[in-house]
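K.L.:
Fold the following.
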Amino acid sequence: MKIVVLGGGESGCGAAYLAKKKGLEVFLSDKGAIKDHYKQFLMENDIEFEEESHNEERVLNADWIIKSPGIPKKAEMIGKIHEKGIRLSSEIEFASEFTDAKIIAITGSNGKTTTTSLIYHILKNDGLNVGLGGNIGHSFAKQVADENHEYYVLEVSSFQLDDIQNFRPYISLLLNLSKDHLDQYNYNYEEYALAKFRIAENQENDNFFIYNKDDEMSKNILEKLEIKAKMIPFSTKEKLNEGGFINDDKIVVKIKDEFSMKIDELSLLGNHNVANSLAASIAGKILEINNESIRNSLMTFQAVEHRLEVVTEINGVKYINDSKATNVNAAYYALESMKAPTVWIVGGVDKGNDYTEIEDLVKRKVKAIVCLGIDNQKIVDFFKNKKELIYSTSSMEEAVEISKSLAKKGDTVLLSPCCASFDLFKSYEDRGDQFKEQVLKN
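P.N.:
Next up is the predicted model:
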C-alpha cells in the first residue's frame, strides 16, 4: 500500500513514521519548508520526503493520503485528491487503526487543551498507562508506533474530524460550541458545529458521549442527530439525575455512585473551568477511577501554559497570561473569571469578531483597555464610547509598560487577546512568552 503524508510537522512526521514501522511504502510531501529537526527525524528513519513543492503525480498515485490538520480543506491539492477518490485521513484516523487502546477524545471551541490535559492528569495520577496526543503534545501516531499505552487522551480539532472515516473513541467529549474557524466552513456556523459532532458518529452503544447541556448549538444539533453512544450531560445551570452539575458550592457527578467536591478546592480558576472539571470528572467516573483519586487530581492540576496562567504578582498587581484566547468566546470566559478591576490587553488579527458578546463584561470588569496589534481600529471604534481609558500599542513591551502604569494594588493585568497572533508574533505561544518576559523585567 502506498501512503503519502501531506505536511512535515509533528503530526505528519509521526504518521509517516508509523507507516514506515508498519512496513508500508511511505512518501512525505510538504508545500512549505520543513523545520530542521523534523527533516533530521525523517532522514534518520529513512523516510523519503520533499519540501517546498508537491510532486502531484506521486501524491495522486497514493492508495491512502494522510493530511496534516493545518492544510486548508479548500487547498487545490485536496480538491484533486477528492476528484480521484483517494482515501484521505487525518493522523488521528490513521493511527487509531493500529491500536486497540481505549481512546478518550475531546473537542469543542474552547477549553479543549485544558480539559484534555486535566483528563490525562486524572488517568496518569491514578497509575494508568496513558498517552497524550492529537492537537497537544507528541504525535499520536508516533506513540502508537513506539509505546504500548492502554489509554490515549486526545485533543481533537474540527479539522482533524473533517478527515475521519472509522475513528471511534471509547469516550468522546464535546465541551461547547461558539463561532470559530468559520472561514473554513463556508461561514456557516451549523456546518462547523456538525464537524465537531463527527467525534461521535462512529460510536456504538458500548461507548460514551459527554456533552454540555447548557450549550444552545449543541442542543439544536442533538435534535437532528442520532447518537448511538450512551449520552452523559454536564451542566452548570441545572441539577441532573445523571451526569455532572453544580449543587450550592460543589461540583457533583452522579454515575453509578456520587462524587462531589467544593468548587473552591479546584485548582483551576473561572466558571468555564468548573464546566471543564465536571466534564473531566465524568470521564474519570466512566473509567472507574475512585473518588479520592479524582479529587486529588482536580486539586493538584497545574493550569495549561497560556490559558489563564498566573504569571506573577508585583506590587499587589496580578498578571495573567491568556494568550491562547484567540476568539471572543475564550476572552469572555477569561473576563468572566476576573474578580478584581482589570487592565485588559486585547488585539491582533481579527477573525470577524463580534465584540457585543463581551460588551457588558468589559463595562463591569475592565478599568482600561490596552490594544496590541498592527491595526487596532476596530477594537478602538467599538469600545471608545464605552470605556474612557483605551490605549493603542504595537509591541508587547509598550503594551506591558502602559498596563503596569495603569494598574494599582489589587488590580489584575490580563492578556486575553480575542484575536490571532500573526500580525506581531509567530504564534500565540510566542505572544504569551513575550508577555511573561516583559512582565518579569525589572
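K.L.:
switch to C-alpha atoms for all contacts and neighbour counts from now on
P.N.:
Fine.
K.L.:
And for residue 401, the neighbour number?
P.N.:
13 (other C-alpha atoms under 10 Å).
K.L.:
my read is residue 94 is in a helix, agree?
P.N.:
Yes. Checked against DSSP: H, G, I helix; E, B strand; the rest coil, residue 94 lies within a helix.
K.L.:
Who are the contact partners of it?
P.N.:
Residue 94 is in contact with 15, 66, 141, counting by C-alpha atoms under 8 Å, 6 or more residues apart in numbering.
K.L.:
Inside helices: which ones of the residues you listed?
P.N.:
When DSSP state H defines the helices, the subset of the contacts of residue 94 inside them is 15, 141.
K.L.:
For the contacts of residue 94, which single residue is the most surrounded?
P.N.:
With neighbours defined as other C-alpha under 10 Å, the most crowded of the contacts of residue 94 is residue 15; it has 35 neighbours.
K.L.:
hmm, back to that, nearest to residue 46, of the contacts of residue 94?
P.N.:
For residue 46, the nearest member of those is residue 15. The distance, counting by C-alpha to C-alpha, is 13.9 Å.
K.L.:
quick one more, to check against the first:
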Amino acid sequence: MTMSSANKTFKKDTCTFLVILGGGESGVGTAILAKQKGYKVFVSDLGKMADKNKEVLEENNIDWEEQQHSEEKIFQADLVMKSPGIPEDAPLVNKLRGKGIKVISEIEFASEFTNAQIIGITGSNGKTTTTSLTNFILKNAGLKVGMAGNIGQSFAKQVADNVADTFVLELSSFQLDGIENFRPHIAVMTNITPDHLDRYNHRLEEYIASKFRITKNQTEEDFFIYDADNEIIEKWLNEFPIKSRKLPFSLQKEVENGACIKDDEIQITIDNNKFNMPTNTLSLEGKHNAKNAMAAATVAQLLRIRKETIRESLENFQGVEHRLEKVLKINNVQYINDSKATNVNATYYALESMEAETVWIVGGVDKGNEYSELLSLVNEKVKAIVCLGIDNSRIQNAFSNCVDIIVETQSMEEAVKEAYKLAERGDAVLLSPACASFDLFKNYEDRGRQFKEAVRNL
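P.N.:
Model (predicted):
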C-alpha cells in the first residue's frame, strides 16, 4: 500500500517558505528535504546548535540562526515544522497558530514526499526494541528498509536520499501530535501506561488520544497491531472504533486473528496463514520481549516474509543499547544497563525479568511516578537499593519498609561503586532508573554509557 500523490498537500506551489524550529537531527533533515523540493528554508534554534549541524546547513546554503527566535522572520512562514522537543503549547507555537500558520512535525512533512510503505510503531514502552527488531527482520529478508523517527537518522533526510521502499518508524506521542495526513499502512501500539503527563496537562486521556493519532488516517486497507492485554488500549478501542483491521497480540488469551502464546509457542494467525515458534528460542528474555517479538513477527507476516527468516531473526536479534543490556560479569555478578527505563512501567518489566537477587540503581527526575505497583517485585527480588538522583525522597518513602539497605549517591561512579560493595556472588546489579535523566545526565544514553564506563572501571 502506498499513498497516492493526490493526497500530498505540502507542495512548492502552495507553500514556498518553510520555517523549522529546532536545529537538531529532525530539523536539519527536514531542511535538506525541503531545500531539495524547492522550498525557501529558515532554521531557528533557541539553543545552541551542534557544529556538525551548522556545517550541513552551510553546505546546503540554508539560512539559520541559533540562541534566538527572530519572530518577525518566523511569522512570514507559509508552514512551520517544529522539533518534537518543543511543547505544543509553547508561546511561539501558540502565536503561530493564532496567525493561522500551520505547525507540523517532521513525520508529517517527510511522509508527503515518499511513496514508500510505512510501518509506524508507538507505545509507552517497548517501541524502540520492537522497531529495531522489525527493521532487523525486514533487512534479513532483503527488503530495502529505512529505520527512523525517534531512532536512527532523520526520516526526512532518508526520504531526501531515497534510501528505502519501506520505512519502520518509531513514533513518540510528541511526533504524533504534529500529524494531519500521515497514514502508516501498518500501525503498532506496544502498550500505553502513564508517561509524559507533564506535557499533557497531567491528563492521561490527552496522552492516550495523542498515541491513538497513529490510527487517525488509516482506512480499512490498513492494519493496527496492538497489545490486547493492555486495559487502556482495549477501553479506548471500545469507545472510539477505528477503521483499520485489528490484529491483537496477547500473553493471556487466545486470539483468532493475531498473535498469542499457546503450548509455550508464539502462534500468529492472519487469514489462515499461520506462524509458530517456541518461546524458549527467542534471543530476548522476559514476558515484555515476548510481546515485542509477537508484534514484530506479525508485521513480518503481513509483509509475507519467509517464516524461516522470521524465526532466525527472532533467535539472533541482540537487542538495543540501554535496554536490559548485559554489560559485564564481575566476581560472578551480572551488571545490566536498562537506562532506557525512564518510567515505572519499563522498570516493572526489568524487575520482572530478573532471576537473581538484585541490587537496583534507581532515580532521576521523577515524572510524578506511582511506585506502589513495583512493591511486590521489589519485595521479592531486590536486596538493596542505590538511589541516583538529586532528590531521592520519594523513592526512600516508597521502599524503606520492604528493603533494608537504601544508599544515596550523587554520581554514576559513586552509584556503581556502592552497588559493587553490596552485591555478592550470583547477584545482579540493575540500572533501571524509572525516571528521566536530566538532573545529572544529558539524556538516558549518556546515563547508560556512564554506567557501562563505571562498571568497566571497577
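K.L.:
Throw the contacts of residue 94 of structure 1 into CSV and include distance to residue 291 of structure 1, thanks.
P.N.:
Shown next, in CSV, are the contacts of residue 94 of structure 1 (distance: C-alpha to C-alpha, whole Å):
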residue, distance to residue 291 of structure 1
15, 37
66, 40
141, 32
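K.L.:
Closest to residue 412 of structure 1 out of the contacts of residue 94 of structure 1?
P.N.:
Sorting the contacts of residue 94 of structure 1 by how near they are to residue 412 of structure 1, with C-alpha to C-alpha, puts residue 141 at the top with 41.2 Å.
K.L.:
For residue 456 of structure 2, see how far away the aligned partner of that closest one in structure 2 is.
P.N.:
Applying TM-score structural alignment, one finds that residue 141 of structure 1 aligns to residue 156 in structure 2. Plainly put, residue 156 of structure 2 is 37 Å away from residue 456 of structure 2 if you go by C-alpha to C-alpha, to the nearest Å.
K.L.:
For the closest residue to residue 270 of structure 2 other than its chain neighbours, list the residues it contacts.
P.N.:
The shortest distance from residue 270 of structure 2 to any non-neighbouring residue, by C-alpha to C-alpha, 6 or more residues apart in numbering, is to residue 257 (5.3 Å). Residues near residue 257 of structure 2 by C-alpha under 8 Å, 6+ apart: 247, 248, 268, 269, 270, 271.
K.L.:
what about the counterpart of residue 340 of structure 2 in structure 1, is that helix, strand or coil?
P.N.:
The alignment partner of residue 340 of structure 2 in structure 1, by TM-score structural alignment, is residue 324. With three-state DSSP as the basis, the three-state label of residue 324 of structure 1 is coil.
K.L.:
need the contact list for residue 324 of structure 1.
P.N.:
Residue 324 of structure 1 is in contact with 306, 307, 416, 428, 429, 432, counting by C-alpha under 8 Å, 6+ apart.
K.L.:
top of those by neighbour count?
P.N.:
The member of the contacts of residue 324 of structure 1 surrounded by the most neighbours (other C-alpha under 10 Å) is residue 416, with 29 neighbours in all.
K.L.:
Counterpart of that residue over in structure 2?
P.N.:
Alignment of residue 416 of structure 1 against structure 2 is given by TM-score structural alignment, with residue 432 as its counterpart.
K.L.:
Can you tell me the closest non-neighbouring residue to its match?
P.N.:
Residue 432 of structure 2 sits nearest to residue 338 (C-alpha to C-alpha, 6+ apart), 4.8 Å away.
K.L.:
Repeat that for residue 252 of structure 1.
P.N.:
Closest residue to residue 252 of structure 1 in three dimensions, ignoring its sequence neighbours and counting by C-alpha to C-alpha, 6+ apart: residue 260, at 4.3 Å.
K.L.:
separation between that neighbour and residue 213 of structure 1?
P.N.:
In this structure, residue 260 of structure 1 and residue 213 of structure 1 are separated by 19 Å, where distance is defined by C-alpha to C-alpha.
K.L.:
Tell me how many other residues crowd the counterpart of residue 338 of structure 1 in structure 2.
P.N.:
Superposed on structure 2 with TM-score structural alignment, residue 338 of structure 1 falls opposite residue 354. Counted by other C-alpha under 10 Å, the residues lying close to residue 354 of structure 2 total 19.
K.L.:
isn't residue 354 of structure 2 right next to residue 381, touching?
P.N.:
Yes. With contact defined as C-alpha atoms under 8 Å, residue 354 of structure 2 reaches residue 381; the gap is 7.3 Å.
K.L.:
Pull up the overlap in contacts between the two.
P.N.:
Once C-alpha under 8 Å, 6+ apart is applied, it turns out that residue 354 of structure 2 and residue 381 contact no residue in common.
K.L.:
Pull the contacting residues for residue 159 of structure 1.
P.N.:
For residue 159 of structure 1, the set of contacting residues under the criterion of C-alpha under 8 Å, 6+ apart consists of 69, 70.
K.L.:
what lines up against it once you look at structure 2?
P.N.:
That one, residue 159 of structure 1, aligns with residue 174 by TM-score structural alignment.
K.L.:
Doesn't its match belong to a helix?
P.N.:
Yes. When three-state DSSP is applied, residue 174 of structure 2 is found to be in a helix.
K.L.:
Residue 39 of structure 1 maps to what in structure 2?
P.N.:
Residue pairing (TM-score structural alignment): residue 39 of structure 1 is matched to residue 54 of structure 2.
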